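Participant: need coordinates for the following:
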Amino acid sequence: MSAEKFDPKSVLDSLPLLPGVYRYYDSKGDVLYVGKAKQLKKRVSSYFQKTNISPRIRLMVSHIARIETTVTRSEAEALLLENNLIKSLRPRYNILFRDDKSYPYIVLTGHEFPRLTYYRGAPNRQHQYFGPYPNAYAAKESMQLLQKVFRIRTCEDSVFSNRTRPCLLHQIGRCTAPCVKLVSEEDYRADIRNAVLLLQGKQQEVEQAMRAAMEQAAEQQHYEQAAVLRDQLRALYTVQQKQFVESTGSATDADIIALAQQDGLTCVNLAMVRGGRHLGDKSFFPEHAEDMEADEIVQAFIAQHYLNRSVPPLIVLAAEFHDEALAQLLSEQAGRTVRISTASSGERKQWLEMGQRNALLALQQRLMQQGGQKLRLERLRELLDMPELQRIECFDISHTMGEATVASCVVYENLDMRSSQYRRYNITGITPGDDYAAMRQALTRRYQKLAEGEGARPDLVLIDGGLGQLHIAMEVMQELGLTDLALIGVAKGEERKAGLEQLISPDGTAQQLRSDEPALHLIQQVRDEAHRFAITGHRAKRGKARTASSLEEISGVGDKRRRSLLTHFGGLREVAQASVEQLCQVEGISKALAEKIYQQLH
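Facilitator: Reported below is the predicted structural model:
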């Protein structure tokens, strides 16, 4: 059914004045847009009655061939459903933010001697969590600084429970070695309390407590303890000089959302303040936001970013926020009031100005990168005579002498690598080392669904390999009825040097581009990413296979002894890290067998 034939009247007449979610589809069945409404009838009707809608929305309406709606019990429930559908369906006309994996936290575990560690995922009530941090670098740097000051253990429980002498971290002054009782439980607890206070932004309290303890130790002539506290105070002072921007006010937890727009590109900058300390920021570049207003973009970001994720008690914006239903839903989700306010003056205004500067800087860097990518893509289009070239997929095979064969497929689209669309294929049922069979299996699995009408269609498929691999790709496409897909083989040059690659066409002709040719740089970028993705998967698969089989291959280690080893140490990796003396402590493991196990695993 064509878009012109669609008559919305019958649908609009049947819609209720109730909250819900609506979805627009085109004639191919692809979702165009997902939205929520307090009253479905009024909201959906407005798309077909407005005369002052933007060209983008007018174009979307012209493609609508079907409308689906879902009635919900409340506007809040509609918000949640809308957010889930946007993330799963990724509609063409919605503002889309990358759905990042969970943010990192710093964790102090609930053990007798708590452990300092890095964590992603849902918090567990048994432990203390600090964060979230905007990125792994910020979290791990804070951990290193805490180690310098308070020397808290970071080792796994299985290692901690089986040590007989201090580890290297103790020797370099990064751990007090509670594993071998070189620090009392009371002193270790004091370090933990001070670390918690520092993570909460209470630096002055930490300094006062440590200075008082140092003076008391000196008065009691416990000079060694006083010297340790003195060194900790010095380290704390150094940390404060290196630490992120500090708040001059109270120990606030807040997120600051700033926005910059330039040349059709939008950047949303999220800065995180925890315990009054500015931990860092992260930039997001939404899709489909070209002609959207700033308040629409920020509202979409808040919904997509915070629903079903940790929310701080304060969110600071540049402009007023009017979606009361979303604000109320965030408060219900957090179990406390979440304030969304503007930064009119003072420290919040400074935070926001810093966020806006960072957003503009990130935007300018992205524009420069895209300028280079545009040049590369334009040159490749000219070279291949493919003016509509947008989406490139590339395949590579990785194995070690036929072991643990893995194929990769990476995607380049809209001037960037699209990691969320990457795929790996574990290759089975072939002769080890047969790259042709591996390539055949990967291509067949990748494009079988495309032949059935599902999935995104690439404009160009790159095959990492020579004419043989390219012929395999041609055969697979012939079998699947996809002979119109453009194929190019990328053969490594002499001595496998970068810049000497040859591009092989299906007719067998080979072309070598100049090493400074932008089109070649784009091909190298995509090919190298396919290689990296394949070899990373291969190494993980190989390592898992080798570790899993290593104990079974040792004569004298049957099921019972293998279970005893795994139970005692907590896992295969810990068994491999154990010394001969530690292996001997396991029931049923003699010294001779322990030495045999150690030699086999090393």
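
Participant: can we go C-alpha only for contacts and neighbour counts from here?
Facilitator: OK.

Participant: now what about stretch 73-83, what contacts it?
Facilitator: The list of residues contacting stretch 73-83 from outside it, by Cα atoms under 8 Å, 6 or more residues apart in numbering, reads 19-21, 34-38, 71-72, 303-304, 307, 325-326, 329.

Participant: show only the entries of the residues you listed found in helices.
Facilitator: Using DSSP state H, the subset of these located in helices is 303, 304, 325, 326, 329.

Participant: farthest-apart pair in those, please.
Facilitator: Checked with Cα to Cα, the ones in helices among the contacts of stretch 73-83 reach their widest spread between 304 and 325, with 14.3 Å between them.

Participant: so between these two, which is more surrounded?
Facilitator: Taking neighbours as other Cα atoms under 10 Å, residue 304 and residue 325 compare with residue 304 leading, 23 against 16.

Participant: out of the ones in helices among the contacts of stretch 73-83, who's nearest residue 340?
Facilitator: The closest of the ones in helices among the contacts of stretch 73-83, once distances to residue 340 are taken by Cα to Cα, is residue 326, at 10.2 Å.

Participant: and for that closest one, the neighbour number?
Facilitator: With neighbours defined by other Cα under 10 Å, the count for residue 326 comes to 19.

Participant: same question for residue 581.
Facilitator: 14.

Participant: what residues are up against the nearest residue to residue 136 once chain neighbours are set aside?
Facilitator: By the measure of Cα to Cα, 6 or more residues apart in numbering, the closest residue to residue 136 outside its immediate chain neighbours is residue 104, 6.1 Å from it. Residues near residue 104 by Cα under 8 Å, 6+ apart: 118, 119, 120, 121, 131, 132, 133, 134, 135, 136, 139.

Participant: one more, for comparison:
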Amino acid sequence: MTSERGVHSDQLLSEVAALPQLPGVYRYFDADGGVLYVGKARNLKKRVSSYFQKNHGGTRIGHMISRIARMETTVVRSEAEALLLENNLIKALNPRFNILFRDDKSYPYLKIHGAPDKAGFDEAGTGAQTAAVFPRVAYYRGAVDRKHRYFGPYPSAWAVKESIQLLQKVFRLRTCEDTVFANRTRPCLLYQIKRCSGPCVQLVTPEAYREDVRNAEAFLRGDTQAVLAQLEQRMLAHAEKLQFEQAAELRNQMAALSKVLHQQSVDTGSDKDVDILAVKVQGGKACVNLAMVRGGRHLGDRPYFPSHVEDATVVQDFDDAQDEVQAQPVEVQVLEAFIAQHYIGVPVPPALITSVPVARELVEALTVQSGIRVSAVHNPREQRRLWLEMAEKNAAIQLARLLAEEGSQQARTRALADALDLEPDDLDGFCVECFDISHTAGEATQASCVVFHHHKMQNAEYRRFNIDGITPGDDYAAMRQVLTRRYARLAETGRDSPDASPPAEGLEQPVAPEVEAAPDQGGADQTGEAKPKKTYRGGATRLPDLVLVDGGRGQVSMAREVFAELGLDLSVIVGVEKGEGRRVGLEELVFADGREKVYLGKDSAALMLVAQIRDEAHRFAITGMRARRAKVRVGGSKLEDIPGIGAKKRARLLQRFGGIRGVASAGVDDIAAVEGIGRDLAEEIYRALH
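Facilitator: Got it, this is the predicted structure:
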């Protein structure tokens, strides 16, 4: 049995003693199964044993070690394998005492559709030139495949769109959708302003367009001089044949390309694909600024902010001490963590330029993982030095901005707690949940619940509730339903265990199956399943410190009735009542426990925070309501949900009957007459729509 306060079980200590002296990865778990730390070691036995050989007191490393209840290890063949496995596990397990970078690597790409070497006519032999013959250039985000060509990744959508504009100016590639291409009868505006060569109306031959596509790809790869030389040869050839109009077009193309290269004002030399990484640490926070050079062009940069910096670096220093090597500076630890975690599943360029030196083993691991030779330089010269100085300056600016914003956010949270005479044990864990109701004349009613804690909106914890079984437009009944569904289980848990604080599962698990975790920019789950319990700093779980409802006395009275029935604290309920003329800044706060309503003042930091949370609840409710209303009105998803109905059959049905309502009004015989729809399937469709 595991005792508390740093005394570990005999079983755990025996497992430590039996570890092999081989490279590997180890994971520490607490008594609740939470992951504390993931580490790698050249010698598992030596490294892991060092944690349990002395008393670490009340230090941060001692705090972590005292919580270790269980351990898992994995033996690997080399230190490089250990490093790769360690960072895969860090990304998957989110351990509390590791430097952790959020997994937001959804980079955009520039996509050129299709293959440029297809024949100039359609397969049916009709002589018509199809869209596939003239590849289009487009913005793309998602998984890549071999059917198309992808260039990137780019640090931002803006960088992709700028590159597309350059390709339009220089090579005049089309950007229109295939359906638009197929239905054009005359050139569009882009042709008129010389941003497209007009392939949709056969104003350019397939051969000439393929040449433009090849040159565009070479330009994106950084082969700009080869492109210019080829354009010059083609221009001279046309001039010799007295084809002066074609020669003039190529001359203009060369001039546009030269202008683009001049505007870039970057002498890349041999550098075509390079990542520049600069790190800045200050005030317990860190920023890694990633700048990208692709095809010899500087595409911009993107900042990353890790979590757990202070706790994780203490553990890392302890690891270094046990390996009898000099403890690494915090900047090195942060940058190495970023490199190891960031390039999991992301293409690695052959050259990395870093503001601090990184371990040779890390670079070798990247080489093994990517299959290409990767080099890292931390003291560059000439153009590389300019790139790095720019990245370092941007990292400092972004970190200063973060620190200023966090200070402001903490001040707003403190102002709200003071304004409401609240004294939270932990200001970071001060939690607010806000509810709003949205519908259109009673149609597609939805309620939203947004969550605020740790001084920011936690959009991964947002919830939407479909409201049914009420009189359309009855906002009070809708509020009663959502509050009951949100907090009933919490109240039941509290009654079952009166001496214990109610667990947060009651906050996170919907009571009724109708509760939806609706899609949002924060990535809320769409399955409707319960999410992991909410854990605040120190492991405490409790009812929110504040429950905001968007409305005045009526909504607050309804919330008070629900909380009274559930036996919950009425003092946490506050209504946000709109002021005169519904103007922002004139809102008043209405309390459920009988206190007089309060006007905080339009310049109040507390009111600014309340308005932010209220507006976010309103936005989240409206987007969900509109999506649900569109689904009900269009009904296309009903066809998608029928087994045996794919995209082609669905399109035939909608085309034959003019929309989902036409399909719904059709009889079984009419539906069965559609190509590809048998009698059995027609009956299934009829049942599904009725």
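
Participant: returning to that earlier point: tabulate the ones in helices among the contacts of stretch 73-83 of structure 1 (JSON lines), appending distance to residue 189 of structure 1.
Facilitator: Below are those laid out as JSON lines (distance: Cα to Cα, whole Å):
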{"residue": "303", "distance to residue 189 of structure 1": "40"}
{"residue": "304", "distance to residue 189 of structure 1": "40"}
{"residue": "325", "distance to residue 189 of structure 1": "44"}
{"residue": "326", "distance to residue 189 of structure 1": "42"}
{"residue": "329", "distance to residue 189 of structure 1": "39"}
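
Participant: does the closest residue to residue 236 of structure 2 other than its chain neighbours count as helix, strand or coil?
Facilitator: When the adjacent residues along the chain are set aside, residue 236 of structure 2 lies closest to residue 247, with 7.0 Å between them (Cα to Cα, 6+ apart). Taking DSSP: H, G, I helix; E, B strand; the rest coil as the rule, one finds residue 247 of structure 2 in the helix state.

Participant: what does residue 247 of structure 2 correspond to in structure 1?
Facilitator: For residue 247 of structure 2, the aligned position in structure 1 is residue 226, judged by TM-score structural alignment.

Participant: the contacts of residue 104 of structure 1 in strands, which ones?
Facilitator: In strands, judged by DSSP state E, the following of those are found: 118, 119, 120.

Participant: ok, and the closest non-adjacent residue to the aligned residue in structure 2 for the first one?
Facilitator: Think residue 118 of structure 1. In the superposition onto structure 2, residue 118 of structure 1 corresponds to residue 139 when matched by TM-score structural alignment. With Cα to Cα, 6+ apart as the criterion, residue 139 of structure 2 has its nearest non-adjacent residue at 5.1 Å, and that residue is residue 110.

Participant: counterpart of the one you found over in structure 1?
Facilitator: Structural alignment places residue 110 of structure 2 opposite residue 106 in structure 1 (criterion: TM-score structural alignment).

Participant: isn't there a strand covering its match?
Facilitator: Yes - according to three-state DSSP, residue 106 of structure 1 belongs to a strand.

Participant: Throw the ones in strands among the contacts of residue 104 of structure 1 into JSON lines and include distance to residue 388 of structure 1 and neighbour count, thanks.
Facilitator: Rendered in JSON lines, the data for these read as follows (distance: Cα to Cα, whole Å; neighbours: other Cα atoms under 10 Å):
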{"residue": "118", "distance to residue 388 of structure 1": "45", "neighbour count": "17"}
{"residue": "119", "distance to residue 388 of structure 1": "44", "neighbour count": "18"}
{"residue": "120", "distance to residue 388 of structure 1": "41", "neighbour count": "14"}
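
Participant: so which of those residues is the closest to residue 236 of structure 1?
Facilitator: Using Cα to Cα, the shortest approach to residue 236 of structure 1 within those belongs to residue 118, at 20.7 Å.

Participant: my guess is the closest one contacts residue 107. True?
Facilitator: Yes - with contacts defined as Cα atoms under 8 Å, residue 118 of structure 1 counts as touching residue 107 at a distance of 6.1 Å.
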